[in-house]
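Peer 1: Mind looking at a prediction? Sequence and model below.
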Amino acid sequence: MITENQYFDGQVKSLGYETTEGKSTIGIINPGEYEFGTANKEIMQVIEGKLTILLKGKTEWQDIDAGQSFEVSPNSSFKVKTEVQTAYLCQYR
């Protein structure tokens, strides 16, 4: 089954699906700055565009370009900002 998700008044949208390894979403983030919470470990890959991220407990923002990924611990949070529409794949493990 495919699920549709919207966050931040429609500025972030994704389609969710399940694989044999777990749940995943593929989506688009519009320009802006957003904060997400996590329940599970998340592996997020930038497909197109660019994100700048700030992981919980860190003080320096990190650039994540297309083709790169980052991981977020379960029961945590992270901030993202972008100046361009950015496509991503998020795997919940």
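Peer 2: Structure received.
Peer 1: For the rest of this, base every contact and every neighbour count on C-alpha atoms.
Peer 2: OK.
Peer 1: just how off-centre is stretch 26-42 within its chain?
Peer 2: The chain centre lies 4 Å from the centre of stretch 26-42; the measure is CA atoms, centre = their mean, to the nearest Å.
Peer 1: Any idea how far apart the tips of that stretch sit?
Peer 2: 13 Å (CA to CA, to the nearest Å).
Peer 1: what does stretch 1-10 give?
Peer 2: For stretch 1-10, the first-to-last residue distance is 21 Å (CA to CA).
Peer 1: same thing with stretch 4-11?
Peer 2: Counting by CA to CA, you get 13 Å between the two ends of stretch 4-11.
Peer 1: Comparison target below:
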Amino acid sequence: MFNVNEYFEGKVASIAFNTAIQTATVGVMAPGEYEFGTSEFETMTVVSGALTVLLPDEKEWKTFTASEVFTIEANQKFKVTTIVDTAYLCTYGK
């Protein structure tokens, strides 16, 4: 069954599901700035729109657009900004 979550007063919404090999979420973000934490390794793929991301231990923000991917190790925090509604796919584990 799907697990639906909302964060940041409904500005970020995700639906969790299981793929054949790992857990995943697909979601959307409204324009804004957000900080997330990881509990396990994550791979994020931008589906549409764009995310500008400040990854752990980085000093410069980097923008990822549709079909681009970034990863975050477990137990890290990272910041994200978006100026347009943006969709993403996040898979968990290596």
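Peer 2: Now that the structure is in, tell me what you want to look at. Quantities reported herein were computed from a predicted structural model and do not represent experimental measurements.
Peer 1: ok, which stretches of structure 2 are strands?
Peer 2: If DSSP state E is used as the criterion, the strands of structure 2 fall at 3-7, 12-18, 23-29, 32-37, 42-48, 50-54, 62-65, 69-72, 77-82, 86-92.
Peer 1: want to throw the ones you listed into a markdown table with mean neighbour count?
Peer 2: Converted to a markdown table, those look like this (neighbours: other CA atoms under 10 Å):
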| stretch | mean neighbour count |
| --- | --- |
| strand 3-7 | 12 |
| strand 12-18 | 17 |
| strand 23-29 | 20 |
| strand 32-37 | 13 |
| strand 42-48 | 19 |
| strand 50-54 | 21 |
| strand 62-65 | 15 |
| strand 69-72 | 16 |
| strand 77-82 | 17 |
| strand 86-92 | 20 |
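Peer 1: where's residue 36 of structure 1 relative to residue 24 of structure 1, distance?
Peer 2: Counting by CA to CA - residue 36 of structure 1 and residue 24 of structure 1 are separated by 15 Å.
Peer 1: Contact partners for the counterpart of residue 23 of structure 1 in structure 2?
Peer 2: Aligning on TM-score structural alignment places residue 23 of structure 1 opposite residue 23 in structure 2. Contact partners of residue 23 of structure 2, counting by CA atoms under 8 Å, 6 or more residues apart in numbering, are 16-17, 91-93.
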